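In: predicted structure and sequence below. I'll ask about it afterward.
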Amino acid sequence: MLKLCTAIANLEIWSQDKDEKINVECCYNLTQNRYTNMDVTERTHESNSLWFRLVFGANPAITLIRAAVLFGVSMFLFTVVVIPIRVQGISMLPNFRDNSIHFVLKIAYLKNRPQRGDIVAVKFIGNKIALLKRVIGLPGEKLSIKDGIVYINGEPLEEPYVKFKRARWNFPETVLRNDEYFVIGDNRSMAMEAHSFGAVNFSRIIGKLLL
């Protein structure tokens, strides 16, 4: 609201706090037909300006541009570079618990290929469901499982990450193709029929787990 000020005067009023008379610079406001304390008005305006600067900065336009850039970078980071993944089930126990959330680096294999022992996110069912698994077999290798022990090219594979007692899994020898990796969970105590594992094409590996 526009204030019409016709006169500025120093009014002498009694201060109850100080128990004395004080002078207050006032402006007579025609719209409200009363005197307005100019000092209080100026302080209120300064206070509002301070909060505005704290929120939007000295230059609101630049602040909005920065916020837009930050939002764009965040969206790019969490859709193209890194994605969250929730562990579903008990196949990775005890190293990764059911419903725990982790982050996968999607660009981990732009130049390099997965190595044995890597924990990766794999598209097992269609393109929407991803599972967390460990790479144990590499392209060109012969892999089999006998009584729960994994064999690579006829030699038993050391797996210190397998903590639970192994069930007697048996899987016939298979030769991995040039672009295939064998992935499996760390929990070998569960029934083999309830465990999703096997050879997957490199194109189905989303990325590597960020530890």
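Out: Cool, got the structure.
In: C-alpha from now on. contacts and neighbour counts both.
Out: Will do.
In: what residues does the top helix by length along the chain touch?
Out: Using DSSP state H to define each element, the chain has its longest helix at helix 38-56. For helix 38-56, contacts defined as CA atoms under 8 Å, 6 or more residues apart in numbering pick out 25, 26, 27, 63, 64.
In: from those, which land in strands?
Out: In strands, defined here by DSSP state E, the members of the contacts of helix 38-56 are 25, 26, 27.
In: structure B:
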Amino acid sequence: MKKMMKEIRSWVFSIGLALVLAMMIGVFVFQPTEVLGHSMDPTLQDQQRIYVSKLSHTFNYEPEYGDIVIIDSRVDRERTFKDDLLDNPLIRLFQDAEEGRNYVKRVIGKPGDVLEFRDHKVYRNGEELQEPYIKEAMLYTSDEKLVVPDEHVFVMGDNRNNSKDSRQIGFIPLSHVLGKKIF
């Protein structure tokens, strides 16, 4: 009986350690996620599975222009470590996660950039962006010049006419950039 209890404890410890390691990898290193919706067509399709490097979020790296990133769209609130834990796929199995708050988008502007939307095109710092990845010409135009604040980015979907992005939700704090698509 004593030997059996020792064996059970060994299994429980091993399984517990594996779960903790899997959770830490998902919070700090990388995690799978699913694209929901058509805002990134044609680059990414609805329900496509992608893998995201969390290292940029863990070490506060600023994403590069054109990076496809996962963002927390709740830009009006501070993001906490608890949010990072609750975003983990292992935790989401056991709780009702708030759906629709994490978006997949492309980085268009970084801190200090001046963005303009004229002639159905995007201009960054006075230069028209060459965007072969967009689905179709953008219908959106504006006379306003936007300056990306420090510690923020501006993101847009590749399907510009069917994307809820920084044009609606505002600038994205770097703390809300949860990771970068790796494959």
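Out: Done, it's in. In this text the structure is predicted, and so the values were computed from the model without any measurement.
In: related to what we said a few turns ago, which one (most neighbours) among the contacts of helix 38-56 of structure 1?
Out: residue 27 (21 neighbours; other CA atoms under 10 Å).
In: from residue 49 of structure 1, how far off is it?
Out: Here the criterion is CA to CA, to the nearest Å. By it, residue 27 of structure 1 lies 22 Å from residue 49 of structure 1.
In: can you check residue 171 of structure 1 too?
Out: In terms of CA to CA, residue 171 of structure 1 sits 72 Å off from residue 49 of structure 1.
In: cool, residue 90 of structure 1 as well?
Out: 56 Å.
In: so which helix or strand takes in residue 67 of structure 1?
Out: helix 60-76 (DSSP states H and E).
In: list the buried residues of that helix.
Out: For helix 60-76 of structure 1, a neighbour-count test (16 or more other CA atoms under 10 Å) marks nothing as buried.
In: next: stretch 124-137 of structure 2.
Out: For stretch 124-137 of structure 2, by 16+ other CA under 10 Å, it's 124, 134, 135.
In: with stretch 175-184 of structure 1 instead?
Out: 175, 176, 180, 181, 182, 183, 184.
In: now, among those residues, which is nearest to residue 115 of structure 1?
Out: Residue 115 of structure 1 lies nearest to residue 181 out of the buried residues of stretch 175-184 of structure 1, by CA to CA, at 9.3 Å.
In: how about the aligned partner of the closest one in structure 2: what's its closest non-neighbour residue?
Out: Residue 181 of structure 1 maps onto residue 153 in structure 2, with residues paired by TM-score structural alignment. Nearest non-adjacent residue to residue 153 of structure 2, counting by CA to CA, 6 or more residues apart in numbering: residue 110, 4.7 Å away.
In: residue range for the longest helix of structure 1 in structure 2?
Out: Going by TM-score structural alignment: helix 38-56 of structure 1 matches no residues.
In: tell me what angle that helix forms with helix 60-76.
Out: 30 degrees (axes from the mean of the first three to the mean of the last three CA atoms, to 10 degrees).
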